[in-house]
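**Q** A predicted structure for the sequence below; I have some questions about it.
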Amino acid sequence: MSENPLQLIVHRMTWEAEGVLSVELAHPDGKPLPAWTPGAHIDVHVGGRIRQYSLCGDPQDQGAYRIGVLNEPSSRGGSRFVHSQLRPGQSVTVSEPRNHFALEDAASYVFVAGGIGITPLLAMAREAARRGAEWRMVYGGRGRASMAFTAELALLEGEVTLVPQDELGHIDLDGVLTGLPEGALVYSCGPEPLLAAVEERCPEGRLRLERFAAPTVERDGGEQEFEVECRTSGLTLRVDANTSILDAAENAGIAVNSSCRDGICGSCETRVLDGTPDHRDFLLSEAEQATGASMMICVSRCASGRLVLDL
């Protein structure tokens, strides 16, 4: 969670599709909220849990944050709380926006959305239209009734293709991703099977994506113990093979921002002062990982025997 959490109120809740509520959060005194850019998300305290939700409103509106929440009965409780208990006027604690899925400058864009994955891409499409860039959106869902924000997409200057599965089957990714224009970037968000299929077909260096959950990764060999110097705290920790850096820090009494513990939310990102991280997150780009400037301590480990962290 952010070191400077915001205490906001639920200003409005709107049904955007079957099972999808948008929630607008505003400052109780009407003050402007911290700025954000398309692709950003906030941590939201809901039902005793912390969940990440992409901002899907307009960054130029600093009066409110809007998120889209799918009612998922099989979830760990965050979405159920929003749908069953959260109501306008209630107070909610959120973090300031973070963005590990930023809309980079490009000649053109292709957005591939699956289900509630439309939320960050809606803000990106709006920004691409504002920039006057060429863009197209391919948006798949179970059925038209379950696909949120389609009316808003229709108002934007761009090509939008809706692919309701019950009518048209799955998105034709080969058709979408073959012969991309020179300089085009592909942004995708949705369930893991969609993202894996997009990764398989997208030319190297063109894809930017955001995951709902960490994919399963098979690793060869056992884990090694290593040492972490927590420079700010003045403590040195031994991190054994079955413990994460985050767990070791918390066990030593060091307060660390954290949420997903799967390397997908970015809340535990920590500055690396010395040593070489073994990056295992699903947020940092290859270029960002190569710099070794920061790491997600919930999943990443050490490739150099010892790390010095800003903890």
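**A** Looks like it came in fine.
**Q** contacts, neighbours, all on C-alpha from now
**A** OK.
**Q** contacting residues for Pro97?
**A** Contact analysis of Pro97 by C-alpha atoms under 8 Å, 6 or more residues apart in numbering lists 34-36, 40-43.
**Q** Please check the residues you listed and keep the buried ones.
**A** 36, 40-43 (16 or more other C-alpha atoms under 10 Å).
**Q** Tell me, how many residues neighbour the nearest residue to Arg66 once chain neighbours are set aside?
**A** Excluding the flanking residues, the one nearest Arg66 by C-alpha to C-alpha, 6 or more residues apart in numbering is Glu24, at 4.4 Å. When neighbours are counted by other C-alpha atoms under 10 Å, Glu24 registers 22.
**Q** what separates Glu24 from Glu218, distance-wise?
**A** Distance, Glu24 to Glu218, using C-alpha to C-alpha, to the nearest Å: 40 Å.
**Q** try Arg49
**A** Arg49 is 29 Å from Glu218, where distance means C-alpha to C-alpha.
**Q** Settle it for me: which of these two has more neighbours?
**A** Between Arg49 and Glu218, counted using other C-alpha under 10 Å, Arg49 has the larger neighbour count: 13 against 6.
**Q** Would you confirm that that one contacts Gly78?
**A** Yes - between Arg49 and Gly78 a contact is recorded at 6.6 Å, counting by C-alpha atoms under 8 Å.
**Q** which helix is the longest one in this protein?
**A** Ranked by number of residues, the top helix in the chain under DSSP state H is helix 118-131.
**Q** now the next helix-or-strand element following that helix against helix 118-131, angle please.
**A** Per DSSP states H and E, the first helix or strand lying C-terminal to helix 118-131 is strand 134-141. Here the directions of strand 134-141 and helix 118-131 differ by 160 degrees (axes from the mean of the first three to the mean of the last three C-alpha atoms, to 10 degrees).
**Q** and strand 134-141, what other elements does it pack with?
**A** Other elements packing on strand 134-141 under the criterion 3 or more C-alpha pairs under 8 Å, 6 or more residues apart in numbering; DSSP states H and E are strand 108-114, helix 118-131, strand 159-164.
**Q** for these, which one ends up most surrounded?
**A** Across these, averaging neighbours per residue (mean count of other C-alpha atoms under 10 Å) puts strand 108-114 on top, at a mean of 24.
**Q** Can you give me the distance of the residue nearest to Arg66 to Asp43?
**A** 14 Å.
**Q** Kindly report the same for Gly263.
**A** Note on Gly263: its distance to Asp43, by C-alpha to C-alpha, is 14 Å.
**Q** and if you look at Gly275?
**A** In terms of C-alpha to C-alpha, Gly275 sits 29 Å off from Asp43.
**Q** Which parts of the stretch 151-300 of the chain are helices?
**A** Counting by DSSP state H, counting those that start in this stretch, the stretch 151-300 of the chain has helices at residues 165-168, 173-177, 192-201, 245-251, 286-291.
**Q** Format those helices as a markdown table; extra columns: distance to Leu309 and mean neighbour count.
**A** Output for the helices of the stretch 151-300 of the chain, formatted as a markdown table (distance: least, C-alpha to C-alpha, whole Å; neighbours: other C-alpha atoms under 10 Å):
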| stretch | distance to Leu309 | mean neighbour count |
| --- | --- | --- |
| helix 165-168 | 47 | 12 |
| helix 173-177 | 40 | 14 |
| helix 192-201 | 32 | 15 |
| helix 245-251 | 10 | 18 |
| helix 286-291 | 15 | 12 |
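**Q** Second structure for comparison follows:
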Amino acid sequence: MSPDTGKNGSSFQVEVGSIRTPAAGVAELVLVDPAGGALRPWEPGAHLDFHLPNGLVRQYSLTSDPADTGCYRVAVLREPDGRGGSAYVHDELRAGDVLTCTGPRNNFVFHPAAAYRFVAGGIGITPLVPMIESAEQAAVPWTLAYFGRTAASMAWAGELAARFPGRVLVRPDDVFGVPDLAAVLPDPADGELVYACGPHGLLDALAARLGDRARGVLHVERFAPIATEASAAERQAFQVTLDRSGIELEVPADKSILEVMEERGIPVISSCREGTCGTCETAVLAGSVDHRDSILTEDERAATETMMICCSRGIGAGLVIDA
């Protein structure tokens, strides 16, 4: 079975084998097959969609060893101002519970390179750990700069620094202050790629640090949408044609394609509804798109081959999607 890097995979079940706390506010879950079999294969950067018993669907990065099909590992940060997903994981889940998942899916593909620079902010360390393991196994040079609010909040920081001395730089804000990327990240050499995951401020500062070199060098994954209230105010109504069903929809300024399809009773699978998970990614057959997701690269946006129908919109007339 090959990894599901597309839109959706069939659902399957996992059992919570164990739960521990690798850092303050972080729950680490080890997941196994309830029947004791092998789990679905995956590649660094992939995540699972968890269909929680309280009705919520949440995406959590796989942070274990892709070569180990006997278990998955995910780490979930408690979000005090979240919408209930992390609170359920922390407060309700117990060892032995069985969960329904879909995936694995990968919106953060780990590309071959001559060397890697990894940059993590807080819980953004989760998708980078398998990449580090993969680079280490392939004997490809790498370094990690790991930032967080406090040392106590940074999962696996001590383990990584002890295991890879000289290659892991741990910089908690309460000791070192605001991250100084220029001081800790030299310019990437030819053939190096930079992989980063964390809060917007860190990722935006990293892109600014790299400037014109960011395109083609910098790969990021965001846990929250880029879209702002100002961009939402600029929305315009547009029409979209669903090619397979032959239906033409009018999408008003205050609704998404996804919402209009749901209102018309057209089956569509979605999850985050804010352009961060990739579940609703849909092929574009014609027309122009105002991309508002936090997944596609600039080159992918320019190619206009797909769009996230939960947030991205048509420009002008003639948008046709594979639905």
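**A** Noted; the coordinates are in hand. Because the structure is a prediction, the values reported are computed rather than measured.
**Q** And the TM-score between them?
**A** With the length set by TM-score structural alignment, normalised by the length of the first structure, the two chains reach a TM-score of 0.94; 311 aligned residues with a C-alpha RMSD of 1.9 Å.
**Q** Helix or strand: which one has the residue opposite the residue nearest to Arg66 of the first structure in the second structure once aligned?
**A** Counting by TM-score structural alignment, Glu24 of the first structure lines up with Val30 in the second structure. Using DSSP H and E, Val30 of the second structure falls within strand 26-32.
**Q** who touches that strand?
**A** The contact list for strand 26-32 of the second structure (C-alpha under 8 Å, 6+ apart) reads 14-22, 39, 70-78, 89-90, 153, 155.
**Q** cool, stretch 174-181 of the first structure as well?
**A** Counting by C-alpha under 8 Å, 6+ apart, 108, 201-202 sit against stretch 174-181 of the first structure.
**Q** of the residues you listed, closest to Asp166 of the first structure?
**A** Proximity of the contacts of stretch 174-181 of the first structure to Asp166 of the first structure (C-alpha to C-alpha) peaks at Arg201, which lies at 23.6 Å.
**Q** how about the closest one, what's its match in the second structure?
**A** Per TM-score structural alignment, the equivalent position to Arg201 of the first structure in the second structure is Arg209.
**Q** same deal with Gly140 of the first structure?
**A** Using TM-score structural alignment, Gly140 of the first structure sits opposite Phe147 in the second structure.
**Q** cool, His41 of the first structure as well?
**A** Counting by TM-score structural alignment, His41 of the first structure lines up with His47 in the second structure.
**Q** How about Gly175 of the first structure?
**A** By TM-score structural alignment, Gly175 of the first structure lines up with Ala183.
**Q** roughly how far apart are that match and Leu169 of the second structure?
**A** Counting by C-alpha to C-alpha, the gap from Ala183 of the second structure to Leu169 of the second structure is 12 Å.
**Q** Just the buried ones out of the contacts of strand 26-32 of the second structure, please.
**A** 14-17, 19, 22, 39, 70-78, 89-90, 153, 155.
**Q** one step back: could I get the helices of the stretch 151-300 of the first structure as TSV with distance to Leu153 of the first structure?
**A** As requested, the helices of the stretch 151-300 of the first structure are arranged in TSV below (distance: least, C-alpha to C-alpha, whole Å):
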stretch	distance to Leu153 of the first structure
helix 165-168	19
helix 173-177	18
helix 192-201	21
helix 245-251	40
helix 286-291	31
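**Q** Out of these, the one nearest Cys268 of the first structure is which?
**A** Set against Cys268 of the first structure and scored by C-alpha to C-alpha, these come closest in helix 245-251, at 8.0 Å.
**Q** What helices and strands are in contact with that closest one?
**A** When contacts are defined as 3+ C-alpha pairs under 8 Å, 6+ apart, helix 245-251 of the first structure packs onto strand 235-239.
**Q** Enumerate the positions of the strand it packs on that are buried.
**A** Result for strand 235-239 of the first structure [16+ other C-alpha under 10 Å]: buried residues 237, 239.
**Q** In the second structure, what range does it match?
**A** The aligned range for strand 235-239 of the first structure is 247-251, by TM-score structural alignment.
**Q** Mean distance of the matching stretch to its aligned residues in the first structure, please.
**A** Stretch 247-251 of the second structure differs from its equivalent in the first structure by a mean of 1.5 Å after superposition (mean C-alpha distance after the TM-score superposition for the first structure).
**Q** Now for Ala227 of the second structure, how many residues are close by?
**A** Counted with other C-alpha under 10 Å, residues neighbouring Ala227 of the second structure total 16.
**Q** for it, what are its contacts?
**A** Applying C-alpha under 8 Å, 6+ apart, the residues contacting Ala227 of the second structure are 292-293.
**Q** I believe Gln52 of the first structure is in a strand; please confirm or correct that.
**A** Yes - assessed with DSSP: H, G, I helix; E, B strand; the rest coil, Gln52 of the first structure lies in a strand.
**Q** Once you drop chain neighbours, what's closest to the counterpart of it in the second structure?
**A** Matched to the second structure by TM-score structural alignment, Gln52 of the first structure sits across from Gln59. Spatially, and ignoring its direct neighbours in sequence, Gln59 of the second structure is nearest to Asp49 (4.6 Å; C-alpha to C-alpha, 6+ apart).
**Q** can you pull the contacts of Cys260 of the first structure?
**A** By C-alpha under 8 Å, 6+ apart, the contact list for Cys260 of the first structure reads 51, 267.
**Q** and it, what pairs with it in the second structure?
**A** Match for Cys260 of the first structure (TM-score structural alignment): Cys272.
**Q** can you tell me how far that match sits from Val175 of the second structure?
**A** Cys272 of the second structure is 35 Å from Val175 of the second structure, by C-alpha to C-alpha.
**Q** show me where the stretch 151-300 of the second structure has strands.
**A** Here the stretch 151-300 of the second structure has its strands, by DSSP state E, counting those that start in this stretch, at 168-172, 192-197, 218-221, 238-242, 247-251, 281-290.
**Q** could I get those as a markdown table with distance to His111 of the second structure?
**A** Formatted as a markdown table, those follow (distance: least, C-alpha to C-alpha, whole Å):
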| stretch | distance to His111 of the second structure |
| --- | --- |
| strand 168-172 | 21 |
| strand 192-197 | 8 |
| strand 218-221 | 9 |
| strand 238-242 | 33 |
| strand 247-251 | 37 |
| strand 281-290 | 21 |
